[in-house]
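A.B. asks: here is my input, please return the structure:
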Amino acid sequence: MEEPLSLQKCAERLERRGFRSFVVSGLKEAADLMRGLVRELSPASASYGDSMTLKATGILDELNASPDIQFYDGFVPGMDREEKWEIRRRGMTADLFLTGINAVSMKGTLHWVDMVGNRVAPVAFGPRNVILLAGANKLVATPEEARERIRRIAPLNARRHEDFKTPCMYTGTCADCNSPDRLCNIHMSIVKCFPKGRIAVILMEESGGL
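C.D. replies: Sure thing, here's the model as predicted:
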């Protein structure tokens, strides 16, 4: 019999794998928790990876407005691509990095897909601390289902970029394509947090993002 999905049980398993883990009800509670973590960690610098759920909390605007934090924002509309990439490179050595997760398994594993790597590389190494936010819609039973979820959402993510042209934008199905605009170039999984406690995972009872 398949185990029912449970954010609380998933959080317990994440803790056993060395992550700090929290379960909150919604965006407001997630934002309050992140503010508390920022106060606790006292970062001198911060950056982030693109995440609709993270943006919806308002925490990024607060970090950007803080006079005590150097905020590296490589997603400013209209900014030249090379300038964006340079800022994202600086963000890889910030004290604090925040982003979302594409899928979380009940085994306590985290899974992503990325185009360039600027979102996943700082999670794996670089910033002293990482805060991740995921809605309940990201929770799946197994790592195998996490990878399948990523294949299903790839077309939806592609459609967020109006100037991109990938097969999945038109068919709605991942074709493992060779398009110049392919978004799913880099796949990353984290099965244990090292050093222990470096990564904080916030699981939200509401759905969030794709």
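A.B. asks: use CA for all of it now, contacts and neighbours both
C.D. replies: OK.
A.B. asks: isn't Glu205 up against Gly26?
C.D. replies: Yes: using CA atoms under 8 Å, Glu205 makes contact with Gly26 at a distance of 6.1 Å.
A.B. asks: what's the spacing between the strand or helix carrying Leu54 and its chain's center?
C.D. replies: If you go by DSSP states H and E, Leu54 is part of helix 52-57. What separates the centre of helix 52-57 from the centre of its chain is 10 Å, taken as CA atoms, centre = their mean, to the nearest Å.
A.B. asks: repeat for stretch 83-96
C.D. replies: Counting by CA atoms, centre = their mean, stretch 83-96 comes out at 16 Å from the chain centroid.
A.B. asks: now swap in stretch 160-180 and tell me
C.D. replies: What separates the centre of stretch 160-180 from the centre of its chain is 21 Å, taken as CA atoms, centre = their mean.
A.B. asks: tell me the buried residues in that stretch?
C.D. replies: For stretch 160-180, the neighbour count (16 or more other CA atoms under 10 Å) marks 166-169, 174 as buried.
A.B. asks: want to put them side by side, so please do this one too:
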Amino acid sequence: MPTRAETLESCRDALTANGFEAFLAPSPQQAAELFFQEILPKLRPQTVSWGDSLTLETTGVLQRLEGRAGIELIKSFEQGVPWREIIERRRRALLSDLFLTGSNAVTGCGQLVNLDMIGNRTAAIAFGPKKVVIFAGRNKLVPDLEGAMARIRHHAAPANAGRHRFATPCATTGHCHDCTSPQRICNNWSVMAKSYPQGRIKVVLIDAELGL
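C.D. replies: All right, here's what the predicted structure looks like:
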């Protein structure tokens, strides 16, 4: 049976074979150092935005980007901003130089699998921003696509619905009901089988249990 490190390395190799640029980091703090020392200097973005991700928040990357010279942050989750303005910012984020987020699941064969309510995150991962950087903890690793969808529907989605205090059945029961709630968050699936162009999407795999 492979060790945890071997599993992460195998996943990194599978992502690389699929055109992603993949990295390993032993902790959220070292993932942030890798981002600022190796990834960001090569990209030199002028505009940066991000999608909802507890894993990304844990790294502290967003706080360190705040006020950084030469970078405009498109804040699409800012408190106190009218909803229409938030939506416009999320549309602007699709044309950013760099988009940061997490992934609901990463398969052993090197696929990124995500599920969104609105689709701003899944859309940005697939197309729009010039570059995308994904941060994912080891708990997001699953064997295959079937396992990814099961993980998302019966763990990540109910937990996220509960985190946002949405009135969905899964927020109460902890498992998917394939509901018709107005606040349903399971609307937009994204399966990134390959990164095109090659290297556009960069994935930082972190050897820690992070996010949902």
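A.B. asks: got a TM-score for the pair?
C.D. replies: Here the TM-score for the pair of chains, by TM-score structural alignment, normalised by the length of structure 1, is 0.96; 208 aligned residues with a CA RMSD of 1.3 Å.
A.B. asks: if I look at the spatially most central residue of structure 1, how far off is Leu37 of structure 1?
C.D. replies: Nearest to the mean C-alpha position of structure 1, by CA atoms, centre = their mean, lies Gly100 at 1.9 Å. Counting by CA to CA, to the nearest Å, the separation of Gly100 of structure 1 from Leu37 of structure 1 is 16 Å.
A.B. asks: so Pro122 of structure 1 makes contact with Leu98?
C.D. replies: No: the criterion here is CA under 8 Å, and Pro122 of structure 1 misses it with Leu98 at 9.1 Å.
A.B. asks: so where is the helix holding Leu54 of structure 1 in structure 2?
C.D. replies: Here helix 52-57 of structure 1 aligns to structure 2 at residues 54-59, judged by TM-score structural alignment.
A.B. asks: which residues outside the matching stretch are in contact with it?
C.D. replies: Here stretch 54-59 of structure 2 makes contact (CA atoms under 8 Å, 6 or more residues apart in numbering) with 28-29, 31-32, 62, 100-102, 135-137, 210-212.
A.B. asks: need the next SSE after the helix holding Leu54 of structure 1, C-terminal direction.
C.D. replies: The first helix or strand that comes after helix 52-57 of structure 1 along the chain, using DSSP H and E, is helix 59-65.
A.B. asks: next, the mean deviation of that next one compared to structure 2.
C.D. replies: Aligned to structure 2 and superposed, helix 59-65 of structure 1 gives a mean residue distance of 1.6 Å (mean CA distance after the TM-score superposition for structure 1).
A.B. asks: which parts of that helix are buried?
C.D. replies: By 16+ other CA under 10 Å, the buried positions in helix 59-65 of structure 1 come out as 59-60, 63-64.
A.B. asks: in the strand or helix carrying Ile153 of structure 1, what's buried?
C.D. replies: Taking DSSP H and E as the definition, Ile153 of structure 1 sits inside helix 143-158. Going by neighbour count (16+ other CA under 10 Å), the buried part of helix 143-158 of structure 1 is 143, 146-147, 149-155, 157-158.
A.B. asks: same list (those) but as JSON lines, adding distance to Gly197 of structure 1.
C.D. replies: Formatted as JSON lines, those follow (distance: CA to CA, whole Å):
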{"residue": "Pro143", "distance to Gly197 of structure 1": "22"}
{"residue": "Ala146", "distance to Gly197 of structure 1": "23"}
{"residue": "Arg147", "distance to Gly197 of structure 1": "25"}
{"residue": "Arg149", "distance to Gly197 of structure 1": "27"}
{"residue": "Ile150", "distance to Gly197 of structure 1": "26"}
{"residue": "Arg151", "distance to Gly197 of structure 1": "30"}
{"residue": "Arg152", "distance to Gly197 of structure 1": "31"}
{"residue": "Ile153", "distance to Gly197 of structure 1": "29"}
{"residue": "Ala154", "distance to Gly197 of structure 1": "30"}
{"residue": "Pro155", "distance to Gly197 of structure 1": "33"}
{"residue": "Asn157", "distance to Gly197 of structure 1": "30"}
{"residue": "Ala158", "distance to Gly197 of structure 1": "33"}
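A.B. asks: what's the burial count for Gln30 of structure 2?
C.D. replies: 14 (other CA atoms under 10 Å).
A.B. asks: for it, give its distance to Val204 of structure 2.
C.D. replies: Counting by CA to CA, the separation of Gln30 of structure 2 from Val204 of structure 2 is 10 Å.
A.B. asks: just to revisit the earlier point, aligned to the residue nearest to the centre of structure 1, what sits in structure 2?
C.D. replies: Aligned counterpart of Gly100 of structure 1 in structure 2: Gly102 (TM-score structural alignment).
A.B. asks: wait, that match touches Ile134, no?
C.D. replies: Yes: here Gly102 of structure 2 reaches Ile134: they are 4.9 Å apart, a contact under CA under 8 Å.
A.B. asks: all helices for structure 1, in order.
C.D. replies: 7-16, 27-41, 52-57, 59-65, 81-91, 121-124, 143-158, 167-171 (DSSP state H).
A.B. asks: great, nothing more from me.
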